[in-house]
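Student: return a 3D structure for these sequence lines:
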Amino acid sequence: MTDFSDSLRLSVSAMRAQATRLRLVSENIANADTPGYRRKTVSFTQMAGASGEVQTGRVNLDRSELTRIHDPAHPLADESGHYAGSNVDLIVEIADSREAQRSYEANLKLFDQARQMSSALRELLRR
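Tutor: Presented below is the predicted three-dimensional model:
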């Protein structure tokens, strides 16, 4: 039965990691028009041991150039009429969200299958 619990633990850790990734993607999308906002990313690392579980690392800020927007009427505009926008690319964020969503769904199916197999095994052992 430990193989089933290992499978469940593995899929739960992966779903937690993808949920964190989806939260950061949604923050990025929500702040795409916020001046000076830097895109947030997170990396995954394998937890110690042979279980294969993953955990999220530190949240990192994307250090790429901020877009310069020309709007002399904006309160943050400098003497040339420009201000720093965000470095969020909505196309990249949408692609990341779909990838994270599909990974989450795959791990959810793995979790459900392991749970069903465990239940079926318990039922066979009762007979």
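Student: when you work out contacts or count neighbours from here on, use the C-alpha atoms and nothing else.
Tutor: Fine.
Student: and the residue most central in space within the chain, helix, strand or coil?
Tutor: Nearest to the mean C-alpha position of the chain, by CA atoms, centre = their mean, lies Arg21 at 1.1 Å. Judged by DSSP: H, G, I helix; E, B strand; the rest coil, the three-state class of Arg21 is helix.
Student: so what's it up against?
Tutor: Thr41, Val42, Ser97, Ala100 (CA atoms under 8 Å, 6 or more residues apart in numbering).
Student: check Glu105 too.
Tutor: Here Glu105 is in contact with no residue (CA under 8 Å, 6+ apart).
Student: to compare with the earlier structure, here is another sequence to fold:
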Amino acid sequence: MSDFTQALGISASGMSAQTARIGRLSENIANADTPGYHRKLVSFDAEVQRGQQTGRIEVGRTSLDQSPLSQIYDPSHPLADETGHYNGSNVDLLVEIADAREAQRSYEANLKMFEQIKQMSSGLLDLLRR
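Tutor: A predicted model of the protein is given here:
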């Protein structure tokens, strides 16, 4: 049964990681029009116990995308400089939506795996009871 437990843990860690990723993506989408906003990036790290990888992943540090901010021309904006420009955000909505779709599919794949493992362990218990 420990193999089933380990597989369930791996699948659950994948779902947890994708949940964190979707959270950062939603923050980016919500702040796409916020002046000076830097896109947030989430990283994943392999979980290590006693010097060996477990197969699980952990959510690493959240970092800020250091790509240049967009320059927006609007002389009437309160943040505009003497040339009429101000810093927008570096969020590309198309990229964020594509990343959100990828995270959703990864979450669903981990969920399917979780359900399959659960069915297999249930089937094994039924066989052992006979």
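Student: superposing both, give me the TM-score.
Tutor: With the length set by TM-score structural alignment, normalised by the length of the first structure, the two chains reach a TM-score of 0.98; 127 aligned residues with a CA RMSD of 0.6 Å.
Student: nearest to Ser5 of the first structure, of the contacts of Arg21 of the first structure?
Tutor: Taking CA to CA as the measure, Ser5 of the first structure lies nearest Ala100 of those, at 23.5 Å.
Student: what range in the first structure matches the longest helix seen in the second structure?
Tutor: The single longest helix within the second structure, with elements called by DSSP state H, is helix 93-129. Mapping helix 93-129 of the second structure onto the first structure (TM-score structural alignment) gives residues 90-126.
Student: for that stretch, which residues meet the burial criterion?
Tutor: 93, 97, 100-101, 103-104, 107-108, 110-111, 114-115, 118 (16 or more other CA atoms under 10 Å).
Student: average gap between it and the second structure?
Tutor: Superposing on the second structure places stretch 90-126 of the first structure at an average distance of 0.5 Å from its equivalents, by mean CA distance after the TM-score superposition for the first structure.
Student: any idea how far that stretch is from the chain center?
Tutor: Relative to its chain's centre, stretch 90-126 of the first structure lies at 15 Å (CA atoms, centre = their mean, to the nearest Å).
Student: same question, stretch 76-89 of the first structure
Tutor: Worked out by CA atoms, centre = their mean, stretch 76-89 of the first structure lies 28 Å from the chain centre.
Student: buried residues in that stretch, which are they?
Tutor: So for stretch 76-89 of the first structure, counting by 16+ other CA under 10 Å, buried means Ala77, His82, Tyr83, Ala84, Gly85, Ser86, Asn87, Val88.
Student: in helices only, show me these.
Tutor: Among the buried residues of stretch 76-89 of the first structure, no member falls in helices (DSSP H).
Student: tell me the contacts of the aligned partner of Pro35 of the first structure in the second structure?
Tutor: Using TM-score structural alignment, the partner of Pro35 of the first structure in the second structure is Pro35. Pro35 of the second structure makes contact with Tyr86, Asn87, Gly88, Ser89, according to CA under 8 Å, 6+ apart.
Student: OK, contacts around the closest residue in space to the second one that isn't next to it in sequence?
Tutor: Looking back up the chat, that one is Asn87 of the second structure. Distances taken as CA to CA, 6 or more residues apart in numbering put Gln71 closest to Asn87 of the second structure, at 5.0 Å, once the chain neighbours are dropped. Gln71 of the second structure makes contact with His85, Tyr86, Asn87, Gly88, according to CA under 8 Å, 6+ apart.
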